[in-house]
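Colleague: got a sequence here, can you build the structure:
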Amino acid sequence: MRRNGKFLPLLGATGLLLGAALTGCSDSGGGSGPGSDSESASPKKSASESASASPSGSASASGSAPASVRNGLKALDTGEKDVQGGTAFDLERDDDGSHQWDLKVATEDGKQFDLRISEDGGKVTQKREDTTPDDDVSKLKGAEVTAQKAVHIASGRHKGEDLASLEIDQDAQGTLIWQVNTVKGDGGGDGASADADDAAENETLIDARTGKVTGQKADD
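Modeller: Presented below is the predicted three-dimensional model:
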């Protein structure tokens, strides 16, 4: 009886431990079922949320822009990287058949470099220092909006149009502006501006300090 008396409590305790273990397994198993489903569903939801909330919208908008716009933006970046401490202030797409870019870049000490950049915007093909810098070089000191930002603003206003040119200037009221010209081409960037004389051109004026569009003009 003593032996039974010793082991009965132990058996009882063991039973309780086994019961608790089984209950724990059952809870964890049941929880893991729905938990797994929710966990597998959760990443899908967050991926979807992040896709809609992330800058992919702007990235996709940029990706859907005409090749001339994407290449022009790249040409601006390429020129500024090539000229140490340089700031792009004048860009024009050449319509001689090569569709290369003519770009002017100014340095902080007032020097000007004239560059010719490949059609895709990725390579400087010619470069020279201009010994008689344009008056526009001094205007850059008051600009808060970059040339790249001005292109984004103008192309957003005129979706699907090709980038023709950009320059910093002053309007009739003396406001410092970016003047961006776009044309209705084929959007492909290859020969899109070949008939630019016959294409409808839109001129967008953007305040170089605030980024606000101050004027638009269409030339048919």
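Colleague: drop to CA atoms for contacts and neighbour counts, all remaining ones
Modeller: OK.
Colleague: at which residues are the helices of this protein located?
Modeller: 2-53, 56-63, 67-82, 136-139, 147-157 (DSSP state H).
Colleague: ranking those helices by burial, who's on top?
Modeller: Ranked by mean neighbour count, the helices of the chain are led by helix 67-82 with a mean of 22 (mean count of other CA atoms under 10 Å).
Colleague: so what touches that one?
Modeller: Residues outside helix 67-82 that contact it (CA atoms under 8 Å, 6 or more residues apart in numbering): 62-63, 86-88, 91, 101, 103, 105, 115, 117-124, 147-148, 151, 155, 162-163, 187-189.
Colleague: here is the second sequence; please produce its structure so I can put it next to the first one:
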Amino acid sequence: MRSHTPVLVPAGLVLLGALLTGCDEGPPPQQAQIPTAPPKLTTGTRSAPGSPAPGSPSPTAGSGAQEAVRALRTATGEVPNSRAFDLEHETRGGDRVWEVKVFADGRETKVDVSEDGSRVLAKSDHDRPDDDVRKLDAAQVDAARAAEIAGQRENGRLTELEIDTLHDGTVVWEIHFVRPDGSRSEVNVDARTGEITRDR
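Modeller: Sure, this is the predicted structure:
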């Protein structure tokens, strides 16, 4: 009789332990009971389609000007030490692209940029630059910043930008928009001060 007692006591403890912890072979109870936190949502680290990438145009550029601003910066980034002086929204082979003209080291380069403004599609150099490049000497505000300023004022979609001289000799960025109702508008930004000189 005494020889059976040591066997029954441990068996009872094993049974009691099994009842308290469960009989499956899952994770230990302390691991199974830890709640899983939902994934944290972050803002401002990834851009939604069509929104500016980090380091691109500021949100204050206006939604209709952001792709144009990004295209201007992409084009000038492609050609070292260049300054953009002309931009047009064009159709090439059925695709919408930005044609950006930049000037550096006495040479004009035409850079085609994707519609979202993020990729260079093609570029070509021209030995004889456009006469407009001389107007860049008076510009303290670059084309991308002028587009941002105009985009803050106008809620349309930016379609064209060029540097121009007014009758009084003021050098301006002439910036064209198409409004949601289809009407067209023009904003002139003083290339020296960044002030809007005309809005119509």
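Colleague: didn't residue 110 of the first structure look like it was pressed against residue 138?
Modeller: Yes. With contact defined as CA atoms under 8 Å, residue 110 of the first structure reaches residue 138; the gap is 7.2 Å.
Colleague: now the residue nearest the centre of the first structure: how far from residue 152 of the first structure?
Modeller: Nearest residue to the geometric centre of the first structure (CA atoms, centre = their mean): residue 59, 5.4 Å. Separation of residue 59 of the first structure from residue 152 of the first structure (CA to CA, to the nearest Å): 12 Å.
Colleague: same question, residue 83 of the first structure
Modeller: 22 Å.
Colleague: counterpart of residue 150 of the first structure over in the second structure?
Modeller: Using TM-score structural alignment, the equivalent of residue 150 of the first structure in the second structure is residue 146.
Colleague: from memory its match sits against residue 187, does it?
Modeller: No. Under the criterion of CA under 8 Å, residue 146 of the second structure is not in contact with residue 187, lying 9.7 Å apart.
Colleague: overlap in contacts, those two.
Modeller: Common neighbours of residue 146 of the second structure and residue 187 (CA under 8 Å, 6+ apart) do not exist.
Colleague: C-terminal to the helix ranked longest in the second structure, what's the next element?
Modeller: Ranked by number of residues, the top helix in the second structure under DSSP H is helix 5-21. Once the chain leaves helix 5-21 of the second structure, the next helix or strand it forms, by DSSP states H and E, is helix 29-32.
Colleague: so that following helix matches what in the first structure?
Modeller: Using TM-score structural alignment, helix 29-32 of the second structure lines up with nothing in the first structure.
Colleague: with stretch 114-133 of the second structure instead?
Modeller: Using TM-score structural alignment, stretch 114-133 of the second structure pairs with 118-137 in the first structure.
Colleague: list the contacts of the matching stretch.
Modeller: Here stretch 118-137 of the first structure has contacts from 71-76, 78-79, 82, 89, 98-101, 106, 110-117, 168-169, using CA under 8 Å, 6+ apart.
Colleague: what do you get if the cut-off is 7 Å, keeping everything else the same?
Modeller: With CA atoms under 7 Å, 6 or more residues apart in numbering as the test, stretch 118-137 of the first structure has contacts from 71-72, 74-75, 78, 99-101, 106, 110-117, 168-169.
Colleague: just the buried ones among those, please.
Modeller: 71-72, 74-75, 78, 99-101, 106, 111-117, 168-169 (16 or more other CA atoms under 10 Å).
Colleague: thinking again about what came up before, so which of the helices of the first structure gets nearest residue 180 of the first structure?
Modeller: Nearest to residue 180 of the first structure, of all the helices of the first structure, is helix 147-157, at 6.5 Å by CA to CA.
Colleague: got the contact list for the closest one?
Modeller: Looking at what lies outside helix 147-157 of the first structure - CA under 7 Å, 6+ apart - the contacts are 73, 76, 88, 89, 161, 178, 180, 204, 206.
Colleague: okay if I get those as JSON lines plus distance to residue 45 of the first structure?
Modeller: Listed next are these as JSON lines, based on distance: CA to CA, whole Å:
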{"residue": "73", "distance to residue 45 of the first structure": "34"}
{"residue": "76", "distance to residue 45 of the first structure": "38"}
{"residue": "88", "distance to residue 45 of the first structure": "42"}
{"residue": "89", "distance to residue 45 of the first structure": "44"}
{"residue": "161", "distance to residue 45 of the first structure": "36"}
{"residue": "178", "distance to residue 45 of the first structure": "42"}
{"residue": "180", "distance to residue 45 of the first structure": "41"}
{"residue": "204", "distance to residue 45 of the first structure": "41"}
{"residue": "206", "distance to residue 45 of the first structure": "40"}
